[in-house]
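Q: Any chance you can model this:
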Amino acid sequence: MWRETALPMLRASETAGAAPSSGRVVSGMADVPRHDWSACRPGEAEGWAYLRACEIGTPPAFRLSAARVDDARGFAAGAPLFEVGYRLDTPLQGGWLGRACDGIERRFPGLLEWRLIGVGSPFSEECPLAVHPRLSEAERGAALGALITGIEREARQRGAAAIAFKDIGQSDFARVGPILQAAGYAPINSLPLAVLDLEDTRTLDAYLARLSSATRKDIRRKLKRKDAVSVEWRSDIEGLEAEIADLYASTRAQSHVHYGAFEELPQDYFARLSRQMPGQVAFACYRVAGVLAAFNLLFIETDRVIDKFLGMRYPLAREHDLYALSWVENVRFCQSIGRRYLQTGQTAYASKLRFGSALRPSTHMVKHRNPLLQGAVRLAAPLLSFPRWDPDLRAHRARKATA
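A: This is a model prediction of the structure:
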């Protein structure tokens, strides 16, 4: 069902020349024009086709929809939405505080959970906010204002306690952060994205030369074992669907950080992407003595490759150093197709930093519908910061402090 919403209150100078806009919440990305979305976010692998694919077989913890804003000329802005029961202690990773929250939740089920409307996708690296490039600066502000108002109205109608714009990337935050802050949203640091810049490194040796001598030696030592490993690059995974899903589940179980429902994927996720995103996805399959020991799902964009998921069979993958081998293989892949950046996402930062990645900030913008509780959110923002509790990032900060 489509719902109309009024524009937020803006200064006359902000709305001058802007066509009247209306915010609508729709059932999903099928009700958002694909060509308009692509015009807003061109060349993006996690674009319309990806978001649409993730709406099929969605994990039961999530309810997906989308929001769009139209003006007199058609589609002006939009975003995917999700609804979820969000545990307030999600950023905490073990320790006494995490254990204390687990105890509270066991004794008082639901006390630490808020019904949340999320702007973005639980399955994307960054918040995919779409704003049409034909809009003027004033019109962009009006369209984003209408989007915010429509989403907040939807939260009231669903009885959601809070709204969160999930994982706004550094470049988008410069444009939309001030608008959200003016609308009463509080910033909370999300997990940063690890990104390796391969500029001026056309060969593997050129890349390795940028690393510390100890890291170079370690990688070269591990590469000596590559003869026992065969690598197959595929655009589809026909016949491997079940094995790949099992390897992802195995790797998820081995992780030392856990983020609940946000680690769950839609049903047949890997198989569906291999069918519906031709030319934008690649699978690297690693075999040892004929056994599928690891796989890597990569998204291909104009200037970057996104290392989306790595799944490994234990202990076979560790015995053959497949993490390091897959990293080197991905560097070579980027170099061979002329992509500057290798983006390796959130979590598991220790090796990514050692192998030369930098961290790009990401921000959640959060607003509780109760003004008093929103004041508490602002006060608690440092405590709720995801980087504060990630064990790899804590160790990284400690090393920098003593260096």
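
Q: drop to CA atoms for contacts and neighbour counts, all remaining ones
A: Fine.

Q: Tell me who's in contact with Val291.
A: By Cα atoms under 8 Å, 6 or more residues apart in numbering, no residues touch Val291.

Q: For Asp321, see how far away it is.
A: 15 Å (Cα to Cα, to the nearest Å).

Q: Let me see the ranges of the helices in the stretch 251-400 of the chain.
A: Using DSSP state H, counting those that start in this stretch, the helices of the stretch 251-400 of the chain run over 269-276, 316-319, 322-337, 349-354, 371-384, 386-389, 391-402.

Q: Alongside the first, I'd like the structure of this one:
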Amino acid sequence: MPDSSRPQVAYACSLEAQSLIGRFLQHPPVGFDARLSDQGLPYFFTPFDLLTTADDAFVKRVRGWPGYRFWNRWLRIDSCFVGTTVSEYSPLPQGVAPEDLAQWLQHECAPQRKLTIVKDVPCNSPLLSEADNRYAQALIDDCARRGFISLEGQALAYVPINFTTIDEYLARLSHSRRRNIRRKLRSREALRVEILDTGDARFNDEAWLAHLYGLYRAVYDQSEIHFDLLTPEFFSSLLRDADSNGRVFCYWHCDELIGYNLCYVEGDKLLDKYIGLNYPQALEFNLYFVSWFVNLEYAVANGLKFYVAGWTDPQVKASLGADFTLTRHLVWIRNPLLRTLGKRLRHHFEGEGQWHQEKTE
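A: Predicted coordinates for the structure are as follows:
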């Protein structure tokens, strides 16, 4: 019987193995209705608060409008998202021409919901092939011609592994940053780092799986944005998948698990996916910073070319020496009048591109 977690589709713009996308379809986040189109394109339906990605000033202004507490529920719209929340980019089926995919999005997908968002389409990403970047740009261009609103998306953090030691990497940072990082890294001396492959027999322990999930929930619960709550079943399926090239970096203090980091080796990249932290100990041991450099060391030791560090906390990752590559979101609002209004207000839902530009100047 074929494994339904591994869809037989060749994807453009996908850094991850097909199995991760398959697990998302099998065990979607809470409240998500995840589907796979006939072409092999993953998408999902879920309610979405329009203010989630708006800039702070605009959110404050809207919340100050008369009667906000009575009508704010209207801002939560049952929406369609094209892509997944477990992949860095929206995985696009290679066997479908960009213009055909854009036509399907406009005429078959978008009419199903009031709001449709094609999320995280890459823009000239150094992490992708030239062919993948051409495909993504062609999709952006064709969707824009059809009336989709093209918004600046998030900044994906990554580190090119063009150094051979951590000291060489740190030497590129400012003196004050080096001093601050070295101070935080002293706590590593009190930690034991254990690296387990996914599929290890220890992940058959239901109690330990529940503990690991609880540490993930601790991170999720303290986050400012609560969008995709992953399920225990999803995590169990990932940790028990021996064929996915997953690496679980476990950080122990004596016999206590302070936290862990689930990463994947894909080609020449180490993809940082999920972290679980035991608060407040993880903060006391500066585990976020320690894990960053453990991952870099692993990438160097294994001859990898990139460490891909994900979307969150761009300012912190910039201080740790990350580079960034931007994406675009393609937005379709079913109501023509609201679509026109959306184009006028689009700048309130962009911002990381401007932040990235300011950082590089």
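
Q: if we can go back for a sec, just say which of the helices of the stretch 251-400 of the first structure is most tucked in.
A: For these, the largest average neighbour count (mean count of other Cα atoms under 10 Å) is found in helix 386-389, namely a mean of 20.

Q: How about residues contacting it?
A: Under Cα under 8 Å, 6+ apart, the answer for helix 386-389 of the first structure is 91-93, 189-192, 382, 393-394.

Q: re earlier: I'd like the helices of the stretch 251-400 of the first structure laid out as TSV, including distance to Phe75 of the first structure.
A: Output for the helices of the stretch 251-400 of the first structure, formatted as TSV (distance: least, Cα to Cα, whole Å):
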stretch	distance to Phe75 of the first structure
helix 269-276	24
helix 316-319	47
helix 322-337	34
helix 349-354	39
helix 371-384	32
helix 386-389	34
helix 391-402	40
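
Q: For Leu223 of the first structure, which of the ones you listed is the nearest?
A: helix 322-337 (6.5 Å; Cα to Cα).

Q: Now the closest one on the second structure. Mean distance?
A: After superposition onto the second structure, helix 322-337 of the first structure sits on average 0.9 Å from its aligned residues (mean Cα distance after the TM-score superposition for the first structure).

Q: The second structure: matching residues for that helix?
A: Matched against the second structure by TM-score structural alignment, helix 322-337 of the first structure falls on residues 287-302.

Q: Distance from the chain centre to the matching stretch, please.
A: Computed by Cα atoms, centre = their mean, to the nearest Å, the chain-centroid distance of stretch 287-302 of the second structure equals 19 Å.

Q: Give the other helices and strands that the top helix by length along the first structure contacts.
A: Selection of the longest helix in the first structure by residue count, based on DSSP state H, yields helix 137-158. Packing contacts for helix 137-158 of the first structure, counted by 3 or more Cα pairs under 8 Å, 6 or more residues apart in numbering; DSSP states H and E, involve helix 12-15, strand 22-26, strand 63-71, strand 74-87, strand 130-131, strand 162-169, helix 170-182.

Q: Drop anything exposed from the contacts of helix 386-389 of the first structure.
A: Among these, those classed as buried by 16 or more other Cα atoms under 10 Å are 91-93, 189-192, 393.

Q: out of those, which are inside strands?
A: Those of these mapping onto strands are Asn189, per DSSP state E.

Q: now for Ser362 of the first structure: what does it line up with in the second structure?
A: Per TM-score structural alignment, the equivalent position to Ser362 of the first structure in the second structure is Thr327.

Q: Test my guess that its match contacts Pro122.
A: Yes. Thr327 of the second structure lies in contact with Pro122 (Cα atoms under 8 Å); the separation is 4.5 Å.

Q: neighbour-wise, which of those two wins?
A: Higher neighbour count among Thr327 of the second structure and Pro122: Pro122, with 29 against 24, using other Cα atoms under 10 Å.

Q: Now do the same for that one: its match in the first structure.
A: Pro122 of the second structure maps onto Gly169 in the first structure, by TM-score structural alignment.

Q: Give me the distance between the residue lying closest to its match once chain neighbours are set aside and Lys400 of the first structure.
A: Spatially, and ignoring its direct neighbours in sequence, Gly169 of the first structure is nearest to Ser362 (4.9 Å; Cα to Cα, 6 or more residues apart in numbering). Using Cα to Cα, Ser362 of the first structure is found at 21 Å from Lys400 of the first structure.

Q: next one: Ala79 of the first structure
A: To Lys400 of the first structure, Ala79 of the first structure is 38 Å away according to Cα to Cα.

Q: Tell me who's in contact with the counterpart of Arg63 of the first structure in the second structure.
A: Residue pairing (TM-score structural alignment): Arg63 of the first structure is matched to Asp33 of the second structure. Contact analysis of Asp33 of the second structure by Cα under 8 Å, 6+ apart lists 44-46.

Q: just these now: which is nearest Lys273 of the second structure?
A: Comparing those against Lys273 of the second structure with Cα to Cα picks out Phe44 as the nearest, at 19.9 Å.

Q: How many residues are close by Glu105 of the first structure?
A: 16.

Q: ok, it touching Arg99?
A: No. With contact defined as Cα under 8 Å, Glu105 of the first structure does not reach Arg99; the gap is 9.9 Å.
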